[in-house]
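Engineer: here is my input, please return the structure:
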Amino acid sequence: LYRTRITGTVLLDLVDNHPHVLSIDTPPSIELEGMELLDIDNPRLPGSLDQVAAGPPIVVIDGGVIPERPLIRRSLNGPAHRSFIPDTPAWIDGGTDGHGTAIASVAALGSLRSKLLRPAADDQVLPVAIARVLDDNTRLPEAVNVKSAIPEIANQMREMNRAQVFNHSLASRAPFNRQRMSVWAEALDRTAYDNGGPGCLFVVATGNIDGAVSPSITQLEGWLTRPGHPRYLADERCRLRNPAQAINVLTVGAYVPQAGAPFTQRQTMNRRPIAQNGAPSPFTRTGLGYLREVKPEVVEEGGNFYIEAGTRLRRNAQLTDVAVANSQFARDGRLIRFMNGTSVAAPKVAHLAGLIERTIPGASVDLIRALIVNAAHWPERLATTEDTLRILGYGVPDPERALLPGGARCLITIEDRIPIGSAHYFRIPFPTDLFDPTPETVIRVSVTLAYRAPVRKTNAKYRGTILEWGFSKMGESFDQFRRRCSTVNPEDSTDDEADIEDEPIGNWNWTVKQRLRTRGTVQKDWFEAPASDFEDEMFLCVIGRRGWLSKEQQDAGFEQSYALAVAIEVAGVAIPIHERIEQLVRLQVPVRA
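Structural biologist: Sure thing, here's the model as predicted:
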C-alpha cells in the first residue's frame, strides 16, 4: 500500500497501463483539505477575504496578534485595539505561541477551511478588535485584575468601536467552585447585565481537559478504556473551568463534525481519532453549571485527540483539526496551522453572533443569544437526555437556521421588558388548513428565552430575577392557559426550585422539561408532534419572578429585559409555513397579570 501525490496524467497511465495496480483511492476529504490548506500561498487567497463587512467588530479578549498576517490583515484594519496589561501598551504579539492570532482569525472568518477551499460570493469577513490581556507567553499576568479589566474592556470597546460581542477563550487552570461563584465569573455576569442597559454578549470557552489539573493525562488514558469516550466526560472532574460557569454568558464546548487521522500516521503508528463523527471532543469540559443549569449552551468544532498503538494518547493537533492563521508565517511560509481546543470553538460562535448583528440591525444581545441557541441541534444523542445536555448543551448552532428563516421554517422573535411580579402573554396562529391533506406531517416547535439577570455573589441565590416561559398544551384555550400560568403566582414567588412544577398532564412531549430548563438565563425546549394535534392558535407566556430582588424593588416597578425566539418547522416537507404564519401573526399587546 503506497501513498503518493501525482498528476492527472500519471493517474490515467496507472489505470490504463499497469495491471498490477488493483485499486486507487483518495484520502478522506478532511485530510485532503488539510493538505490543500497547507499548500495555499498568499497570491492564491480568495478575493472574498478582501470583503470585510461593515459594522461593529468582534472583540477578541486574548493575547496580542501579528497584524500583518495575510488572513487577518484587513479584519484588523479599522477597529481600535488596546492592551489592558499595565505597562505593556503594545497589542502586537511578541511571542511564538500565536494564540491571539489564531483566535482572531476564527472570529473574523468563521471556518477557515470553508472560506479558503470553498469560497462563495457572499462570504463575509468580520472586523476584529483586539483587547490584549495575555503576555507574550500566553499567560494572564498578575498585574491584570480581571474584576476591573472585564468592565473596562467592555466600556472602552463599546465607546471606541460600538462593539457588543466579545470572544473570551480564556480559563483558569481549576474547575469552577460549585459552592461559590468566582470573582472572574461574576465580573462577566455583571458586565453583561450592564445595570439593565444594552449590555454585551460574552462568548466563553468551557476550558480543556489537558492534565494541568484533575483529571490527569494518566487518568484520561485509563478512562478511554473504561468507561470510554464520551461517557467519561460526565464525570464531575471534567466540569467547566472557571469562568465558564458565568450565567449571563454564552458558554461554548467543542465537538468533532468529521473525524480523521493523517494516512501515514494511521499506517505507520496505528493512530486513530478518539471522537468519531458528531461526537464531543475528548477534551471538552462539561456541565451542569453553577445553578445546575444547562452548560455549555452550544458546541462548535474544536478538534480531536488521538490514540496510538491502542493505548498511547496523542494530544497534538493534526491537519484534520481546526485550521487557524499561523502567526509564524513570515518564518516558515505557512499561512495555516492547525489547533485543537475549546479556545477555537468559541470564536466560531462569536463569528455567528457577528453575522446576526448584520442580518438584524439593532438586535439586542439577548436576541442574538436566543437566536444562536434556538438554531442549535444535537449532532448526536448520548446515553440520556441529561448527559447530552451536560456535554453537548443544546447542540451545534446552524447559521442558516439562525439567519435565513422562510419556507418550511418559521421564526418568530420577541423583545420586551417585563415588570417582575407580572406575566406577558402572546398568541401564535397556526395554519391548520395547510396540513389538511397530510395531517401526519411532523411539526417541530422550539422556544428559546434569553435574558441577563442582575447578580450578587454574596447571595446564595446569585441571580436577582428569574424568568420562565410557559406554553399552552394541546386543546387548551387562552382562559385555561392563563389560569394555569397564574397558579405560578409570580408576584409572591421567589427563586425556589420547589416552586417550579413539572409539565402538566396532557402537555406536549417537551425534551428538556421545565425544572431543568428554568435554572438558566437562556432556556430552550422543543417537541415534535403530528400536524393533526395542533389547533388554530397556541399561546405563550413569560413570567417574571424574584430571586434575591427585594419586594420593595419589585413594588417600585423593577423591569427585566428579555428576548424570545420561537421556531415552527415542518419536518421533511417543503410546505411554506413561514409565509403563512407571517400573514397570520399579530402578536397581541402583552397582558400583564
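Engineer: CA only for contacts and neighbour counts going forward, please
Structural biologist: Will do.
Engineer: ok, Ile412 touching Ala563?
Structural biologist: No. The criterion here is Cα atoms under 8 Å, and Ile412 misses it with Ala563 at 10.7 Å.
Engineer: so which of the two has more stuff around it?
Structural biologist: Neighbour totals were compared for Ile412 and Ala563, and Ala563 leads with 24 against 17 (other Cα atoms under 10 Å).
Engineer: SS state for that one?
Structural biologist: strand (DSSP: H, G, I helix; E, B strand; the rest coil).
Engineer: and the residue nearest to it when sequence neighbours are not counted, what helix or strand is that in?
Structural biologist: Nearest residue to Ala563, sequence neighbours excluded (Cα to Cα, 6 or more residues apart in numbering): Glu415, at 4.4 Å. For Glu415, the element it lies in under DSSP states H and E is strand 409-419.
Engineer: give the buried residues for that strand.
Structural biologist: Using 16 or more other Cα atoms under 10 Å as the test for burial, strand 409-419 gives Arg409, Cys410, Leu411, Ile412, Glu415, Ile418, Pro419.
Engineer: now stretch 193-211
Structural biologist: In stretch 193-211, counting by 16+ other Cα under 10 Å, buried: 193-194, 196, 199-210.
Engineer: just the ones of those residues in strands?
Structural biologist: Among the buried residues of stretch 193-211, DSSP state E puts Leu201, Phe202, Val203, Val204, Ala205 in strands.
Engineer: just to revisit the earlier point, distance of the residue nearest to Ala563 relative to Gly520?
Structural biologist: According to Cα to Cα, to the nearest Å, Glu415 stands 18 Å off from Gly520.
Engineer: repeat for Ser327
Structural biologist: 38 Å.
Engineer: so where do the helices sit in the stretch 1-150 of the chain?
Structural biologist: 8-17, 29-39, 73-76, 99-109, 112-117, 146-161 (DSSP state H, counting those that start in this stretch).
Engineer: here's the other one to compare against:
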Amino acid sequence: MAQRNKAHLLISGRCATSDYTPVGSGGDSKQPPEPTDRQAHASAIRGGLQSAEQEARLRREANSVAVPESIPGTYVTFESFPDVELALDSLDPRSGTTHPELRAVRIDEVSGQLVEFATVFVPDGTMSHFLNRLDAYLSSVDASKPNHRNLVDRIQAVHLATVEALWTDPTSQFPPADEQVWWELWLRRRDGNELTRLRTYAEADGVDMRIGRRALGFNTRTVVLARTTARQLSLAMDILDDIAELRSPHHRAEFLADEDAATQREFVDELVARVTPAPADAPVVCVMDTGVHHTHTLLTGSLEPHNCHSADPTWPAEFDDNGHGTRMAGLALYGDLGEAMDATGPLPLRHRLESLKLLPPPGFPDNEPALYGAITAAGVSTVEVEGTERPRAYSMAVTAVTPGPSPDEHAGLVLGQPTSWSASLDALAAGRGVVESDTGLALLSDADPEAHRLFVVSAGNVTTFDRDHLTRSDLEPVQDPGQAWNVLTVGAFTNRDTLLHPPGVYDGWSPLAQRGELSPFSRTSVAFNSTWPVKPEIVMEGGNVAESPDGAERHPLGALELLTTAAPMTPGTAGSSRQLTTAGATSAATAQAAHLAARIMADYPSLWPEAVRGLIVHSAEWTPAMRTHLDQTSTKRAKRTVLRRYGMGVPDLTRATRSASDALTLIAQETITPFTGDKLGEIHFHDLPWPTDELVNLGATLVRLRITLSYFIEPNPARRGWNGRYNYASHGLRFDVRRATESTQDFHKRLNLKALQQGEQRPKSAGETGDWLFGPEAQRAPGSLHTDIWTGTASDLAQRGLVAVYPVGGWWKEQAARGRVDHEARYSLIVSIATPDVDTDIWTPVAQQVGITTTITT
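Structural biologist: Below you'll find the model as predicted:
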C-alpha cells in the first residue's frame, strides 16, 4: 500500500435534498488447497529451500565477523496460501540434538486475505528434514492423499528470510533500513551464552550496534534491547543463530518505571528538551478524573494552573488526590509515553491539557451515583465558562457499576439502557445543558449545534480474571455511563503478550491474553439487549494480566502496562519523587483515544465533534486475532455479536488523518431536517467525486469501500418502554449506496416514494453485488454511529459514487408538542476507497474534482 501522506478530502456542495417518504417493504475457513500440478508445486518448494541455503552460505562467507559457538544455518520463511494456516508443528520437528526450529510467525493481510508467514532456522546439515518429506510427497504424488500433504499443500512459497521476517509487530511499523532505532531482540535460549555471542558480534569491527545493559528472561527466550539499524540486523542474521524474533521496544514500562527517581529524571529531562508545547489556542484534552498534578515536568508546559478545575468549587483543583488523573494526563498528552521516550529528534506537541476533578478529594463526601450526571454537567459548565473556546475532547475513565434489574423490569432490557449519567453525556454531546432535579433530568436549553461536544468514555474494567477471559468479558457488561449513544466508548485490547521480569521474580508466570486479543480488563456489550447500541466502538492498548504457572492466580502487573506520568502522593515532594509509573486497563485505553481525537482536531480544525468520532471509528481495524473470530462466524447476526466485543477494532492515527494515492477518504458534513410535522422530512443524495475512470481500468481487481455515518441524537431518558413516542433517540439516520446496475433515477425511486410519478410502479430493485460485512444489520442497529465495509470489483465500485442519507423515526417526530418538528440535525458522512496492492492513483483525480492540489504537511 502507498504511503499515507495526503490529506483527507473534505467535500461540500455536492448534496441534493428531496422531500422524503420511505418506500414500504414488505464461513468456514478454507481447507488446504490441492495444487493443480502437485509435481511442479513440490519441485518449486524444493528449489526455494535449496536456493535459500545456497544464498545464506554465500552471505556468511562475505561477512568478515566471526562469533565462536554460533551455529551456521539458514533462516527460511514459509508462506501459506491465503486464508490457510501452515502446519506449524511440521515446521518445528524438535527431534534430535540439532534440528530446524520455528522462530517467528506473523499473519499479514494481503489483498483482503490473511497470509501466514513462518520463519524457521535450519542449521547446516538439517535441510534434509524438509527435502526428505518433499521426496516422499513426490513419490506418492499420483495418490489421492500423498505423503506429507498436510505440510506441503499448505505452503505457497519458500524463500530466504529477510530481517523483516522476524518482525512480529505490524509490518507498517517496521523501521527504515538505515534508521538507528531501539529494538527488542528476542534470543532463543540454547546454552546460556546467547548474550555473550550477541555482544561479541556487536563489538566487532565495522558493526554499529549498541546492546542494552539489562536483559530479562522468560521461558525459552531472553529479551535484550539493541540500538541499531535493520540493515545491521540483517547482517547479524547471517552469523548469529540466536535471534528468534524482533519487536518494537516496549521496555519503558518494564524497565524505566522501576528505576529510582534520579534515573527517571534523566530520561524525563531528555524528553523535555525535545518537546515543544502546543500553542495556547490548540485543541485540548480535558481529563475528567481525580485531578492532575500540573507541575509535573512533562505536563507543566501543556497544562496551566487556571485550566485545572473542579466539578465542585469547594474541592481543591490543583492537586491529584490519588495519582490516577496524572497517569491519564500523560497518556492523553503523549499517547504511548514509552514511544515518545524511544524517539529521537524534536517532538512538537499538537494539543494541550485541561483538568476537571470529577471525584471528591479525601475528607469530602462521596458523590452519590444518582448525581453523577449533574456533577458532570456542572463540571463541563465550569470548564467552558472559564476556558477559551477551542476544539476539546473530554476524556473520562470514571465509571459506575451498571445497576441490576429491579423486580418489575426484564433483566434483558436493563443491561445497556440509559441512566441519568449516560443521558447527561448524550445531552451534553448534543449541545444541551442539563441539571438533575427531583423530577428527573431537566434540559436547560435548546440544543446548540455549535456547542456539540466529544466525550471519550471508558467501557469499564473486569476485576475478576478467568483463564477463559473472553467469556468473562462477554459476561461483564459495559459500565455506566459507557452505554451513552453519543460518546465514543473505548475498550481495551493488548499487544503486551510477554512478561519481562528480573530473575527469580514471577518465574514461570505468563500473560493471560495472546497478542492482538481483547485485554482481560475489557468489558463488552455482548450481554446488552439488542435495543441498545454496540459498545465499545473501538479498543486501544490496555495491557495484560499475568497468570501463575499452576493457573491458580491471575492479577495485573506493571510490566504488562504502559509507561506514563506519576504524581507525588504528598504535596511538595515532587523533587524527590519518581516521575514515571505505569497504567493499564480501559482507563489507559480511553486516555490514548482522547489523544487521538485531539490530534485529529489539530489536523482538521473545521471538523465537527461527530466527524472526529466517526473518523476514529472509521480508522479502526481488527487485529489478526480478532479477525479470526469474525471469520469463523457464519451469519451477519453472529458478526454483530463479535462486534459487541471488539467494536471495529484498533484505530490508527495515520489512517485517521491521512489518505494515500491508493487509499482515499472523503468527508462530508451536512445538516438535514429529519421530520416535518409528524412526517419524515428530507433525504440527502451525495453525488461524490469519484475516480470512475481509474476504477473502470482496474476491472475485476478486488477493492474495498468503507462508509461511516456519525451524528448525535438528543436523548429522551424517561423509562417508558423505549418505543414510539418514548424512543430514547430524537431521530435516527441511515445510509444506502447506489448499486452497480442501478441508474440514479432508479436509486431515488428505490428509496423515496416521492420520486415516483403518480401511478408509477416502483422499478424492480437492482440486485446487490459484492459483499457487505454486516449488511442490513449494520443499518438497523441502534445507536448514532453506523459503519459497514463492502468488498467487490473495481468496475462494480466505479458505479457506486452516489450515497443517500435518510431519516428514521424518533421522539422528535412522535412528540410534536415538544417543539422539535422541523428541527435540523447535523451528521458526518465518511467514505473511503482502498485499492490494496495495486499501483494506481485514485486520490489525485478526486482531489482535482474538488479543487484541492496540496497535501497536509506532517
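Engineer: got a TM-score for the pair?
Structural biologist: Remark: TM-score between the superposed chains equals 0.84 [TM-score structural alignment, normalised by the length of the first structure]; 552 aligned residues with a Cα RMSD of 3.3 Å.
Engineer: what is the corresponding segment of the second structure for the strand holding Glu415 of the first structure?
Structural biologist: Aligning strand 409-419 of the first structure against the second structure (TM-score structural alignment) gives residues 663-673.
Engineer: gap between that stretch and the chain center?
Structural biologist: The chain centroid and the centroid of stretch 663-673 of the second structure are separated by 22 Å under Cα atoms, centre = their mean, to the nearest Å.
Engineer: for stretch 78-87 of the first structure, same thing?
Structural biologist: Distance of stretch 78-87 of the first structure from its chain centroid, counting by Cα atoms, centre = their mean, is 26 Å.
Engineer: quick revisit: can you tell me which of the helices of the stretch 1-150 of the first structure is most buried?
Structural biologist: Greatest average neighbour count among these goes to helix 99-109 (a mean of 29), per mean count of other Cα atoms under 10 Å.
Engineer: in the second structure, what residues pair with that helix?
Structural biologist: Going by TM-score structural alignment: helix 99-109 of the first structure matches residues 324-334.
Engineer: which residues does the matching stretch contact?
Structural biologist: 285, 287-293, 298-299, 320, 337, 340, 349, 351-353, 564-567, 581-583, 587-588, 591-595 (Cα atoms under 8 Å, 6 or more residues apart in numbering).
Engineer: what about burial for these, which qualify?
Structural biologist: Those of the contacts of stretch 324-334 of the second structure that meet the buried threshold are 285, 287-293, 298-299, 320, 337, 349, 351-353, 564-567, 581-583, 587-588, 591-595, by 16+ other Cα under 10 Å.
Engineer: Glu541 of the second structure corresponds to which position in the first structure?
Structural biologist: In the first structure, Glu541 of the second structure lands on Glu301 (TM-score structural alignment).
Engineer: got it, and Ser587 of the second structure?
Structural biologist: When the first structure is aligned by TM-score structural alignment, Ser587 of the second structure is paired with Ser343.
Engineer: average offset of whichever helix or strand its match is part of relative to the second structure?
Structural biologist: If you go by DSSP H and E, Ser343 of the first structure is part of helix 342-359. Taken over the aligned residues, the distance from helix 342-359 of the first structure to the second structure averages 0.9 Å (mean Cα distance after the TM-score superposition for the first structure).
Engineer: matching residues in the second structure for the helix or strand following that helix?
Structural biologist: Next helix or strand after helix 342-359 of the first structure toward the C-terminus (DSSP H and E): helix 365-374. Aligned using TM-score structural alignment, helix 365-374 of the first structure spans residues 609-618 in the second structure.
Engineer: and for that stretch, what's in contact with it?
Structural biologist: 452-454, 488, 537-538, 596-597, 600-601, 648, 651-652, 656, 669, 706-712, 785, 787, 827-830.
Engineer: could you do stretch 82-90 of the first structure as well?
Structural biologist: Under Cα under 8 Å, 6+ apart, the answer for stretch 82-90 of the first structure is 64, 91, 130-135, 141, 143-144, 149, 153.
Engineer: keep only those of those residues that are in strands.
Structural biologist: Ile130, Ala131, Arg132.
Engineer: which position in the second structure pairs with the first one?
Structural biologist: Okay, so that is Ile130 of the first structure. Under TM-score structural alignment, Ile130 of the first structure pairs with Ser355 in the second structure.
Engineer: now do its match: how many residues are near it, please.
Structural biologist: Based on other Cα under 10 Å, the number of other residues close to Ser355 of the second structure is 33.
Engineer: can you tell me how far the aligned partner of Cys485 of the first structure in the second structure is from Arg739 of the second structure?
Structural biologist: Aligned by TM-score structural alignment, Cys485 of the first structure pairs with Leu751 of the second structure. As for Leu751 of the second structure, its distance to Arg739 of the second structure is 12 Å (criterion: Cα to Cα).
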